[in-house]
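>>> Please find the sequence and the predicted model below.
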Amino acid sequence: MATKKLTIADHWLQPVSHCPSPNQNERPGAPVDLLVIHNISLPPGQFGGGHVQELFTNCLDPKGDPFFAEIEGLEVSAHVLIERDGTITQFVPFDRRAWHAGVSCYQGREACNDFSIGIELEGTDDTPYTDAQYQRLAELIKLLLASYPDLSKEKIVGHSDIAPGRKTDPGASFDWSRFHSLIDV
């Protein structure tokens, strides 16, 4: 199935689903110059079901799964989620701060949420990502690089790179070489 070309209007991707998250706020004025790739699955290791959207909008039922009770009250978000089939949902406009990185540091700069865009891939550290996810991620990254002049290919990192020892995503299953070959064309 062909997908329509992505565009950005007023910091929102088009044509994708928008599911605004309350877990966001204004940026402190720092230029957006970092892209952070994450993975997420809820419950861990399970895909689909809309639970990531529920988490990012503070609507996750803590009784829906034992793990959901463990993360009850967690207020997190990302700018974008790319599901296994390549479907994209945007939660936070790119000019605002999503709460995706937590305690983090990049090249001596702490609080990476202040100056980064967070992209979640539906997946786990050890489950290969899908062709559709790589294709949509590359399309999105190329659009972001063209739209936000402070971003660069050299400043695309994994969550593990900015929170080492605390985070491991996008994990060993993420093929960085494949990803770079797709954005270098």
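Perfect, I can see it now. Keep in mind it's a predicted model, so treat the numbers as computed, not measured.
>>> drop to CA atoms for contacts and neighbour counts, all remaining ones
OK.
>>> Quick check: the residue nearest the centre of the chain vs D169, distance?
In the chain, the residue lying closest to the centroid (CA atoms, centre = their mean) is I119, at 1.6 Å. Distance, I119 to D169, by CA to CA, to the nearest Å: 11 Å.
>>> what's the overlap in contacts for those two?
Each of I37, H38 lies in contact with both I119 and D169 under the rule CA atoms under 8 Å, 6 or more residues apart in numbering.
>>> putting a second one here so we can go through both:
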Amino acid sequence: MIDRPSPNFGPRRDGLRPSIVVLHYTAMSSAEAAIQRLCDPEAQVSAHYVVCRSGAITRLVAEDQRAWHAGEGEWRGQQDINSRSVGIELDNTGDHPFPEPQMAALEGLLQRIMERWDIAPENVIGHSDMAPGRKSDPGPRFDWTRLARQGLAAQAGYEEGPGAPDCTLFRRIARDAGFTADVDHETLLAAVRLRFRPHATGPLAPEDFTPLGHAALWT
């Protein structure tokens, strides 16, 4: 663990403590470039950690403090995600796979954070989950299935979706799964697909329901 303290933080509001982990990609040329920006007081952005492609971890903000990484958004009906979360930036431009050393380091870091703050796997999310349409990180190349297998993210469902997909039903089930941001149907569908079916296209399909729960929800 390397410490590079950022000045961009403050106290968590209203006595809140971390109950969510938000994963990002840096979308910059290198981890060092990202760290410099996250430590620049004029940028007014930060995160708690940056995980380099080599697996090196840099800590910028203490976990009990409020880093400025999430911005506007909502998860499970809760806003001010910065006060409720730990933010992890992954050194990635968004268009290439996340290398093994980086994923292994992230897994170890996630496990420790989740144990310290008693965070449920269902509350390990991407920036795109809480800010649909506004953010797309950690992007389509991120391996959520790998995290889920280790209990570090929500398990996706596997049962066949409804034969006649209905947008209103999809919205209700997606909200129950945590996607509560106030966005239109197309934006919500895109966010759910980015998380669970990143290469899917076209109109709402039975397969879009499958990862969000079980058949009893739509039968």
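Yep, it's here. Only a predicted model underlies this, so the values are computations on that prediction, with no experimental measurement involved.
>>> And the TM-score between them?
Remark: TM-score between the superposed chains equals 0.77 [TM-score structural alignment, normalised by the length of the first structure]; 151 aligned residues with a CA RMSD of 1.4 Å.
>>> Can you tell me what the residue nearest to the centre of the first structure aligns to in the second structure?
By TM-score structural alignment, I119 of the first structure lines up with I88 in the second structure.
>>> Name the residues of stretch 44-61 of the second structure that are buried.
Residues of stretch 44-61 of the second structure classed as buried: 44-53, 55, 57-61 (neighbour count, 16 or more other CA atoms under 10 Å).
>>> What lies in contact with that stretch?
Here stretch 44-61 of the second structure has contacts from 1-6, 8-9, 31, 35, 37-39, 62-63, 67-69, 86-92, 98-99, 101-106, using CA under 8 Å, 6+ apart.
>>> Which of the residues you listed are buried, as a ChimeraX select command?
Only the buried entries of these go into this ChimeraX selection, using 16+ other CA under 10 Å:
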select :5,6,8,9,31,35,37,38,39,62,63,67,68,69,86,87,88,89,90,91,92,98,102,103,105,106
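>>> Among the contacts of stretch 44-61 of the second structure, which are located in helices?
Counted as lying in helices by DSSP state H, out of those, are A31, I35, R37, L38, P101, Q102, M103, A104, A105, L106.
>>> farthest-separated two in those?
R37 and A104 (24.8 Å; CA to CA).
>>> Can you give me the neighbour number for the equivalent of R76 of the second structure over in the first structure?
Here R76 of the second structure is matched to Q107 in the first structure, going by TM-score structural alignment. Neighbour count for Q107 of the first structure, taken as other CA atoms under 10 Å: 6.
>>> Could you do the one 4 residues further on as well?
If you count neighbours by other CA under 10 Å, A111 of the first structure ends up with 15.
>>> and what of the one 3 residues further on?
Other residues near D114 of the first structure number 23, with proximity taken as other CA under 10 Å.
>>> sec struct for it, please.
helix (DSSP: H, G, I helix; E, B strand; the rest coil).
>>> quick one: contacts for the residue nearest to it when sequence neighbours are not counted?
Nearest non-adjacent residue to D114 of the first structure, counting by CA to CA, 6 or more residues apart in numbering: R27, 5.5 Å away. By CA under 8 Å, 6+ apart, R27 of the first structure lies in contact with D95, R96, R97, D114, F115.
>>> Tell me where the second structure has strands.
With strands called from DSSP state E, the second structure shows them at 2-3, 9-11, 20-25, 49-51, 57-59, 65-67, 85-90, 124-126.
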